[in-house]
Each structure stands twice: as structure tokens, then as C-alpha cells.
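Q: Below are the sequence and a predicted model; questions follow.
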Amino acid sequence: MALATRTAAKPSPTRPPRTFWGSTLGKKIVMAVSGLIMLGYLVAHVVGNLKVFFGPDEFNAYGRWLRVMGAPVLHEGWALWGVRILLLAAVVAHAVCAYQLSRRDIKARPTAYVHKRRRASYATRTMRWGGIIIALFIVWHILDLTTLTVNENAQHGRPYENVVATFSTWYGNVIYVTAMLAVGLHIRHGFWSAAQTLGAGNARRDRALKAVANGLALVLTAGFLAVPVAVMTGLVS
């Protein structure tokens, strides 16, 4: 009778512990924090945009103040460039984490579900496409109202007139309105998701957080859309 021989099991290679950046939770936290930074910028941005309703002098003075804010401690443009660098870092970190988490989701389940059914809200299902739309809009917005590259009737140092020129074209309105609707949907889901990631949500607070997310999305979207609508209707000209 042959004796069965036991083969020693090969020790499985130990994986090095994942760093904060390498972990899924770490990437979600980076997305949450960078998203909140961008949300804070959007709140400040929409407040500044609404100054257009006070006339060209008020709005152009606001544009000049952006370049000298922090004076006399800071030189002209330093604070503005600081905000731009922080915002750029937040956008890049947010986009990179979103892409990497999306790839992990795909690798975790490479085959599609047999029975397809909608398990998430419209905003959740469109987060990825919405992010792409917003990213493309950021490029357009910089070329339009910052560098004045694509704004045919732009005047340097005249932000009020440049806003009116942008929203006096059909394509400027279509691009802006589409992007702001995508921003609204992104905020609606993103704020609630960030709250969950950072531990602010629970069974009792979820309803309140969703209400805040809906309110923020609605107010910011309405605030941003108020400017092109005002130009289109002749209220701002």
C-alpha cells in the first residue's frame, strides 16, 4: 500500500500594506475633501457672478478686486493665483481618484449583470458622464472668460462686457446651461456621498443630508443659470 505523501504548501507572498493613497477608502476621502473644496469655490463664484445684476461698474470693480485681494500684504495677483493653484490641485486629485476608483469597480466585476435593473438615482448613474462634461466645460470657461481666446467680442479688463458677449451667442448659452445642469446633478449626489465618506451620515441624519444636498444643488444651479437667462431676456445688457 503506497503511502500518501504530503506536499508542503507554498507560503503565499505577503502583500505590502496599502498606503492611504493606494487604498480605496483613501481615494474616497481625497475625492470627498477635494469635492468640498470645489463646492466652496462654487458658492463664492456664484455670489460673485450675481454682482452682474448691480451693473457694469459694480461687476468690473469686483473683477479688479479679485486681482488685488490680499493687498497690501500680498502683491497683485498672488492671492488669485493661490486660489487657482488650490482649485487646480483639487480638480486633478478629484478626477484622478474618480478614474482609479472607476477602474477598480470594473476590475472587481468584469462581467455584466445578467438581469439589469436600475439600482441608483439618475444623478448617481450620470456622475461619470457629468464629470467629463464639467471637465470639458472648465477648459472652455477658461478660454472664454479668463484668457478670452474664444470670446470674439472680449475686452481686456471689462468682465461685465465679456459676460454679456458670451451669453449673447446661442452656443455660449447651450454650453453653459448644459454644464450647469451637470454641475447641479454632480453636487446633488457628490455632497451626500462626501458626507458618508467623512462619517457625517447615519440613519438619522441621512434625510437631512439629502435635503441639504438637494437644496445646494438647486440654489447653485439657479444662481449660475440666472446670469445667462438675464442676458438672453435683456435684463442684463
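A: Now that the structure is in, tell me what you want to look at. Numbering: from 1, shown residues only.
Q: switch to C-alpha atoms for all contacts and neighbour counts from now on
A: Fine.
Q: For the longest helix anywhere in the chain, name the packing helices and strands.
A: Counting residues, the longest helix in the chain under DSSP state H turns out to be helix 78-108. If you count contacts as 3 or more Cα pairs under 8 Å, 6 or more residues apart in numbering; DSSP states H and E, helix 78-108 packs onto helix 24-49, helix 56-68.
Q: now, of those helices, which is deepest in the fold?
A: With neighbours defined as mean count of other Cα atoms under 10 Å, the helices and strands packed on helix 78-108 peak in mean count at helix 24-49, which reaches a mean of 18.
Q: other SSEs contacting that one?
A: Using 3+ Cα pairs under 8 Å, 6+ apart, helix 24-49 is in contact with helix 78-108, helix 170-197, helix 206-232.
Q: which one of those helices lies closest to residue 120?
A: Comparison of those against residue 120 by Cα to Cα identifies helix 170-197 as nearest, at 10.5 Å.
Q: buried ones in that closest one?
A: 172-173, 175-177, 179-197 (16 or more other Cα atoms under 10 Å).
Q: Give me the distance between residue 38 and residue 95.
A: For residue 38, the distance to residue 95 (Cα to Cα, to the nearest Å) stands at 12 Å.
Q: actually residue 21, not the one I wrote
A: Residue 21 is 14 Å from residue 95, where distance means Cα to Cα.
Q: Included below, for side-by-side comparison, is a second structure:
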Amino acid sequence: MARTMWDSSVGKKTVMAVSGLIMLAYLVAHMIGNLKIYFGPGEFNDYGHWLRRIGEPFMHHMWTLWLVRIVMAVAVVAHATSAYQLSRRDIKARPSKYVHTKPRASYATRTMRWGGIILGLFVVWHVLDLTTGTVHPGRFEHGHPYQNVVSDFSHWYSNVIYIVAMLALGLHIRHGFWSAAQTLGVGSRTRDRALKTIANVLALLLTAGFIAVPVGVMTGVVS
């Protein structure tokens, strides 16, 4: 049954929608946590340490954080795999160009694939940059997230990479949230306007919220 569902386009779209919503929920929580940097190094570093202690003493140290990481890794792989396979099916189903010109799609719709690739590459960079410190071992301090963020965004290339990725994220969410609602049967003629408004607001808030961190460092508000 599960195999049959996965092999169908509807099944892949459902997997893509559910995994996308899981990642969206994580992004909202992640953005809220990131904004704690405006309250100073003490609170932000305490927040970073708390993430490793969630669920204690019932959960062992770091277990909850690793559980979240595993769920997110599965969601990312499921989302990317279903998106890739649906894209391949779409190409095979339409080997030649349409004779009649189709209505011009929105910018977000036309860049979903490239946006997904940009975000996938960014996730790898972000982990190596601010989680493990692999890309700059000389200035990475384990256990000091505030200092690492300030140090990282004091370099122009880190700001460019991060801001470009967050703009791509905003476009991805703007189209993806509405698409997920349609796939899961939530959308309707009466709800479409509200769903599109929610998608736009989520995209704007998340983009602005994430970009506020490097902007804060660049302007000296966070230092």
C-alpha cells in the first residue's frame, strides 16, 4: 500500500507537502530562536546550550536535539527526492514544447527548482559554517554560538551567501505553502485568497526574520 502510494504522483506530492510543512514548522521555531541574538551574548548562548538539554532528565543530553536533526534530515531527503522524481515525470510527460503559449507563471513558481537547489547547497554550507565550524576552524569557538554568529557575519561573503539563500527561501515558501494546501485538500475557491495571504505573510516574516541577524551584525546593533 505504502509502495503503491509512493509510486503515484499523488503520493509523491503528498510526501512533498507533508515534509515541506514539517520543515516550515522548524524554520519558524529556528527563526524565533535566532532573534534572541538581539538580547545579547548571555541569553543567546544560554539558548544554544538549552537546545542540547531539551527533555532532561527524561531525555539524555543531546538526544532531543539529535532526534530533531534526524526528523529534519528525513524531511529534507523526502522533499528533495519527491520533487526530483516529480520533475522528471513532468519532463517525460511533455517531451516537446506546447504549441500554444501557456500563461506566464509567477516568479516564485518558475524558480522553485533552482530555489530548491540553492537551499539544498545552503543547508550543507550552514551546517559546516555555524554548526561544526569546518569551513573556518581557526575562528570557530565550540559552545559560543553568539561569538560564532558575530564572527561569521563580519565577513561579507557569509552575508551574501546567507541573504541570497533567505531570499530563495522566501520565494520557495510563498509558492510551496499554497501548493501544499492544494495537495492536502485544504484549498478551495473560498479559501484561496486567505491561503495565499498566509503564504505571503509567512514568506515575508521568515525572510525578514532570518536576514535580520546578518543585518544586525553588519550595522553594529549586534556586536
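A: Sure thing, it's come through. Quantities reported herein were computed from a predicted structural model and do not represent experimental measurements.
Q: Let me see the TM-score of these two.
A: Put the two chains on top of each other and the TM-score (TM-score structural alignment, normalised by the length of the second structure) is 0.97; 220 aligned residues with a Cα RMSD of 1.0 Å.
Q: re earlier: nearest to residue 212 of the first structure, out of the helices and strands packed on helix 78-108 of the first structure?
A: Nearest of those (Cα to Cα): helix 24-49, 12.9 Å.
Q: Just the angle for that closest one relative to helix 78-108, thanks.
A: 140 degrees (axes from the mean of the first three to the mean of the last three Cα atoms, to 10 degrees).
Q: Specify, as a residue range, where helix 24-49 of the first structure falls in the second structure.
A: Mapped onto the second structure using TM-score structural alignment, helix 24-49 of the first structure spans residues 9-34.
Q: with the first structure superposed, average distance for the matching stretch?
A: For stretch 9-34 of the second structure, the mean deviation from the first structure after alignment is 0.2 Å (mean Cα distance after the TM-score superposition for the first structure).
Q: quick one: the very next helix or strand once past the longest helix of the first structure aligns where in the second structure?
A: Toward the C-terminus, helix 78-108 of the first structure is succeeded by helix 122-125 as the next helix or strand (DSSP states H and E). Aligned using TM-score structural alignment, helix 122-125 of the first structure spans residues 107-110 in the second structure.
Q: Distance from the matching stretch to the middle of the chain?
A: Stretch 107-110 of the second structure sits 17 Å away from the centroid of its parent chain (Cα atoms, centre = their mean, to the nearest Å).
Q: tell me which residues in it are buried?
A: 108, 109.
Q: same question, stretch 106-117 of the first structure
A: Quick answer for stretch 106-117 of the first structure: no buried residues (16+ other Cα under 10 Å).
Q: Regarding it, how distant is the last residue from the first?
A: 17 Å.
Q: quick one: contacts of stretch 35-45 of the first structure?
A: Stretch 35-45 of the first structure has contacts (Cα atoms under 8 Å, 6 or more residues apart in numbering) with 87, 90, 91, 94, 187, 190, 191, 194, 220.
Q: does residue 141 of the second structure sit in a helix, a strand or a coil?
A: coil (DSSP: H, G, I helix; E, B strand; the rest coil).
Q: Which position in the first structure pairs with it?
A: By TM-score structural alignment, residue 141 of the second structure lines up with residue 155.
Q: For that match, give me its contacts.
A: With Cα under 8 Å, 6+ apart, residue 155 of the first structure has these contacts: 161, 162.
Q: Then the one 3 residues further on?
A: By Cα under 8 Å, 6+ apart, the contact list for residue 158 of the first structure reads residue 60.
Q: Ok, residue 212 of the second structure next?
A: Contacts for residue 212 of the second structure were tallied using Cα under 8 Å, 6+ apart; they are residue 35.
Q: Tell me which residue of the first structure lines up with it.
A: Residue 212 of the second structure maps onto residue 226 in the first structure, by TM-score structural alignment.
Q: Please report the distance of residue 31 of the first structure from residue 126 of the first structure.
A: Distance from residue 31 of the first structure to residue 126 of the first structure, by Cα to Cα: 17 Å.
Q: again with residue 21 of the first structure
A: 25 Å.
Q: So for those two, which residue has more residues nearby?
A: residue 126 (16 against 13; other Cα atoms under 10 Å).
Q: quick one: the more buried one from residue 182 of the first structure, how far?
A: 9 Å.
Q: need the contact list for the residue lying farthest from the centre of the second structure.
A: When each C-alpha in the second structure is compared with the mean C-alpha position (Cα atoms, centre = their mean), residue 99 comes out farthest, at 36.6 Å. Residues counted as contacts of residue 99 of the second structure (Cα under 8 Å, 6+ apart): none.
Q: before we move on, what about residue 202 of the first structure?
A: residue 196.
Q: corresponding residue for it in the second structure?
A: With TM-score structural alignment as the criterion, residue 202 of the first structure matches residue 188.
Q: which SS state does that match fall under?
A: Under three-state DSSP, residue 188 of the second structure comes out as coil.
Q: What separation is there between it and residue 195 of the second structure?
A: 9 Å.
Q: So what does residue 137 of the first structure match up with in the second structure?
A: By TM-score structural alignment, residue 137 of the first structure lines up with residue 122.
Q: Quick check, its match in contact with residue 166.
A: No - counting by Cα atoms under 8 Å, residue 166 is not a contact partner of residue 122 of the second structure; they are 9.4 Å apart.
Q: In the second structure, what stretch matches stretch 64-74 of the first structure?
A: Under TM-score structural alignment, the match for stretch 64-74 of the first structure in the second structure covers residues 49-59.
Q: For that stretch, give me every contacting residue.
A: 60, 61, 62, 63, 64, 65, 143.
Q: how about the residues you listed in JSON lines, adding neighbour count and distance to residue 131 of the second structure?
A: Compiled in JSON lines, the contacts of stretch 49-59 of the second structure are given as follows (neighbours: other Cα atoms under 10 Å; distance: Cα to Cα, whole Å):
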{"residue": "60", "neighbour count": "12", "distance to residue 131 of the second structure": "20"}
{"residue": "61", "neighbour count": "15", "distance to residue 131 of the second structure": "17"}
{"residue": "62", "neighbour count": "16", "distance to residue 131 of the second structure": "14"}
{"residue": "63", "neighbour count": "16", "distance to residue 131 of the second structure": "16"}
{"residue": "64", "neighbour count": "17", "distance to residue 131 of the second structure": "16"}
{"residue": "65", "neighbour count": "15", "distance to residue 131 of the second structure": "12"}
{"residue": "143", "neighbour count": "13", "distance to residue 131 of the second structure": "10"}
